[in-house]
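Student: Please find the sequence and the predicted model below.
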Amino acid sequence: MTEHFNLAENLTQMNKKLAVSLLSLLFSVNFPLAGWAETVLEKVNRTGVLTAGVRTDVAPFGYTDKNNALQGYSVDLIKLIQQRLEKQLNKPIKLELKTVDLKNRFNQVETGKLDIVCEATSITPEREQNVDFSVPYFTTGIQLLVREADGERLDPTKASETQLEAVKESNITVGFLLGTTTDDEFRPIYPEAKWQVVGSRADGIRRLRAAEIDLMASDGILLLGELWKQQLDFKEFRLLPEQPLTFEDYGCILPKNSSQWGTMVNQTITSEDNTQLWNKWFDAKTGRFPYQRFQTSVKP
């Protein structure tokens, strides 16, 4: 009888241990799922922190000044989003700015490490498969930066037929950045050219000035921004052609399926506050980076 009682007691204890183990497993599975389901706005409201990504190599959208401080239109846009978040949530929100690059900018958002990235990212259907985008806040396009001395020879809209016949794609070296729309969409159009990877736009412009490459292909606004940041003489260069070869809409990178967060960001971008911010940077007469004036300055 005692043996039967001990066996029953042991089975009961084993069942209790099994139940505890199953509960532990259940909680270990459920907690991460609950955290994963938390929306961006819920997370920001809970933590009081907005984590955002910017870049330092895309002037005038994101760069560091001589004091190593972050500057740029996109940096100011994120700060405007933070201010509007504080009003919406009725509490202080700390802004944590992280530096991203061409390689990790999408992954940082996809994995939840960043709530948003605003810099100079073109909105494309391929990218929209993995992340969401805000409404566009700037439109530019791919252009070619050349030395002024080569402007007539390499500009298909200005060169004569004789000059164009003398210029063969296989004799032209074009600098470009990996992981950009120039790399993905523009480079395949001219497969015969000598495409040379450069580490940055600054590196590309250095090689261009040293005649190591003939052209630097990138978004026109970013090529001008790098010249501006380096305080180089715009008369040394020319952007070809005058009208961009493509049209690129820039938007902020957002987590997939974050509709409420996206609505808040879009409302900020379309707000009067952002119109004033945009003019502060890009107005043709009074802007910190008067885009039309810079375009004019690189024409012959």
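Tutor: Here it is on my side, so go on.
Student: make it CA atoms for all contacts and neighbour counts henceforth
Tutor: Noted.
Student: Residue 96: neighbour count?
Tutor: Residues near residue 96, counting by other CA atoms under 10 Å, number 11.
Student: which ones are touching the nearest residue to it once chain neighbours are set aside?
Tutor: Leaving aside its chain neighbours, residue 96 sits nearest to residue 51 (4.8 Å; criterion: CA to CA, 6 or more residues apart in numbering). Residues in contact with residue 51, defined by CA atoms under 8 Å, 6 or more residues apart in numbering, are 95-98, 113-116.
Student: Provide a ChimeraX selection command restricted to the buried entries of those residues.
Tutor: In ChimeraX, this line selects whichever of the contacts of residue 51 come out buried by 16 or more other CA atoms under 10 Å:
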select :95,97,114,115,116
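Student: Quick check: the farthest pair among the contacts of residue 51?
Tutor: Spatial extent of those (CA to CA) is set by the pair 95 and 113 at 13.7 Å.
Student: Next, count neighbours for the closest residue to residue 213 other than its chain neighbours.
Tutor: With CA to CA, 6+ apart as the criterion, residue 213 has its nearest non-adjacent residue at 5.1 Å, and that residue is residue 173. Around residue 173 there are 19 other residues, counting by other CA under 10 Å.
Student: Quickly note the distance from residue 173 to residue 166.
Tutor: According to CA to CA, to the nearest Å, residue 173 and residue 166 sit 15 Å apart.
Student: cool, and residue 210?
Tutor: In terms of CA to CA, residue 210 sits 23 Å off from residue 166.
Student: Helix, strand or coil: sort out residue 53 for me.
Tutor: strand (DSSP: H, G, I helix; E, B strand; the rest coil).
Student: Could I get the contacting residues of it?
Tutor: Contact partners of residue 53, counting by CA under 8 Å, 6+ apart, are 97-100, 105, 114, 116-119.
Student: one more time with 6 Å, if that's ok
Tutor: 97-100, 117 (CA atoms under 6 Å, 6 or more residues apart in numbering).
Student: Next one for the comparison:
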Amino acid sequence: MAGAATAATVALTAEKAAAQAAPTSLLRTVLDRGKLIVGTGSTNAPWHFENEKGELVGMDITMGRILAKGLFDDASKVDFVREDPAQRIPNITTGKVDIVIQFMTVTPQRAQLVAFTRPYYVEGIALLTRPDAQNKSFDQLLAGGASTRVSILQNVDAENSVHQALPHAQVMQIDTQANVIQALESKRADAAAVDLSTVRWMVAKNPTRYADSGKKWFSMLYAAALRQGDPDWLNFVNTTFNVAMFGHQNELYDAAFKEFFGLDAPSRTPGFPSI
């Protein structure tokens, strides 16, 4: 109870919090401004897209609101700047946005240009199938050998990516993601190799139309990106994300995880740290 009592009696206002940050830190600038500016997208469900009301929603959008809640105790105090993925790094380095939260894959090359936060999702490749198909589980697809047909977006690694999971499958490289899914729907493909988040989203929204084969591989980290050289701002964002994902202020994260992936977030068990 000592920790809880301390938390209840010691509260920092935004002004007092700003005073703790270095004068040049973006943390102080954002607190003084009274709102957060987040660079993101608007066309990629379940990460960032418009709902039927025209509102910008998605897992990336929720992470922005979690950060605003941590800054101002108000999840609405955030402006979202819609940007093309090619503008993610330039908009950070030029200061157009405070942070980019736009399903950005962490790589050492990008880390030379921006500072990455702790990851908030581990992406991967997964196999989308049809619930009415004879072969819809991964074991069935694997047993199909060379007769199993898998559609995937055309790229230099497509063949190898599929064969890591299904060594003998026929690989159908297709020009757009929509046509990758269409090949599955028209039964030209037995499975579509797409992002794990896409599989979870589509199955959650249309369980009678799509199924998850149960296979996922090729992990990729999604994280937010900040300007380099600002440890106060980076530490604040990491702390806020950690509390939302692993601590006691997890309502927004858990609700979004359920809505956009159709899954309950893992339970937090008090005891040894799991961050």
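Tutor: Cool, the structure landed. Nothing here was measured: the structure is a model prediction, and the numbers come from that model.
Student: TM-score of the superposition?
Tutor: In this superposition the chains share a TM-score of 0.67, using TM-score structural alignment, normalised by the length of the second structure; 232 aligned residues with a CA RMSD of 3.6 Å.
Student: Go through the contacts of residue 51 of the first structure and flag which are in strands.
Tutor: 95-98, 116 (DSSP state E).
Student: Identify, from the contacts of residue 53 of the first structure, the entry nearest to residue 223 of the first structure.
Tutor: Nearest member of those to residue 223 of the first structure, counting by CA to CA, is residue 100, at 19.3 Å.
Student: aligned partner of that closest one in the second structure?
Tutor: By TM-score structural alignment, residue 100 of the first structure lines up with residue 83 in the second structure.
Student: For its match, give its distance to residue 62 of the second structure.
Tutor: Taking CA to CA, one finds residue 83 of the second structure at 17 Å from residue 62 of the second structure.
Student: Have a look at the two and say which one is more surrounded.
Tutor: Using other CA under 10 Å, the more surrounded residue of residue 83 of the second structure and residue 62 is residue 62, with 21 against 16.
Student: In the second structure, what residue corresponds to residue 120 of the first structure?
Tutor: Aligned by TM-score structural alignment, residue 120 of the first structure pairs with residue 103 of the second structure.
Student: what's the closest non-adjacent residue to its match?
Tutor: Per CA to CA, 6+ apart, closest to residue 103 of the second structure is residue 222, 5.6 Å.
Student: ok, now how distant is the residue nearest to residue 213 of the first structure from residue 181 of the first structure?
Tutor: Relative to residue 181 of the first structure, and taking CA to CA, residue 173 of the first structure is found at 18 Å.
Student: before we move on, the earlier item: for the residue nearest to residue 103 of the second structure, pull up the helix or strand it's in.
Tutor: strand 211-226 (DSSP states H and E).
Student: Tell me which other helices or strands that strand touches.
Tutor: strand 99-105, strand 115-116, strand 121-129 (3 or more CA pairs under 6 Å, 6 or more residues apart in numbering; DSSP states H and E).
Student: contact partners of the shortest one?
Tutor: If I follow you right, that is strand 115-116 of the second structure. For strand 115-116 of the second structure, contacts defined as CA under 6 Å, 6+ apart pick out 224-228.
Student: That one vs the first structure, average offset?
Tutor: Superposed on the first structure, strand 115-116 of the second structure shows a mean distance of 1.6 Å to its aligned residues (mean CA distance after the TM-score superposition for the first structure).
Student: Tabulate the contacts of residue 53 of the first structure (TSV), appending distance to residue 201 of the first structure.
Tutor: Listed next are the contacts of residue 53 of the first structure as TSV, based on distance: CA to CA, whole Å:
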residue	distance to residue 201 of the first structure
97	23
98	21
99	17
100	16
117	20
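Student: Just the strands from the second structure, written as ranges.
Tutor: Assigned by DSSP E, the second structure shows strands spanning 36-40, 43-44, 48-50, 56-57, 78-82, 99-105, 115-116, 121-129, 149-153, 170-174, 191-195, 211-226.
Student: how about the fourth one, aligned to which bit of the first structure?
Tutor: By that I understand strand 56-57 of the second structure. Going by TM-score structural alignment: strand 56-57 of the second structure matches residues 70-71.
Student: with the second structure superposed, average distance for the matching stretch?
Tutor: Using mean CA distance after the TM-score superposition for the first structure, the mean distance for stretch 70-71 of the first structure is 1.4 Å.
Student: Just the residues contacting that stretch, thanks.
Tutor: So stretch 70-71 of the first structure is contacted by 62-64 (CA under 6 Å, 6+ apart).
Student: for stretch 228-245 of the first structure, same thing?
Tutor: Outside stretch 228-245 of the first structure, the residues touching it (CA under 6 Å, 6+ apart) are 141-148, 298.
Student: Count the residues that sit near residue 192 of the second structure.
Tutor: Neighbours around residue 192 of the second structure, by other CA under 10 Å: 30.
Student: That one maps to what in the first structure?
Tutor: Per TM-score structural alignment, residue 192 of the second structure is aligned with residue 216.
Student: residues in contact with its match?
Tutor: Contacts of residue 216 of the first structure by CA under 6 Å, 6+ apart are 144-145, 174-175.
Student: now the residues you listed as TSV including distance to residue 159 of the first structure and neighbour count?
Tutor: Putting the contacts of residue 216 of the first structure into TSV (distance: CA to CA, whole Å; neighbours: other CA atoms under 10 Å) gives the following:
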residue	distance to residue 159 of the first structure	neighbour count
144	15	23
145	16	27
174	18	24
175	21	27
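Student: Closest to residue 136 of the first structure out of those residues?
Tutor: residue 144 (23.0 Å).
Student: what does that closest one align to in the second structure?
Tutor: Using TM-score structural alignment, residue 144 of the first structure sits opposite residue 127 in the second structure.
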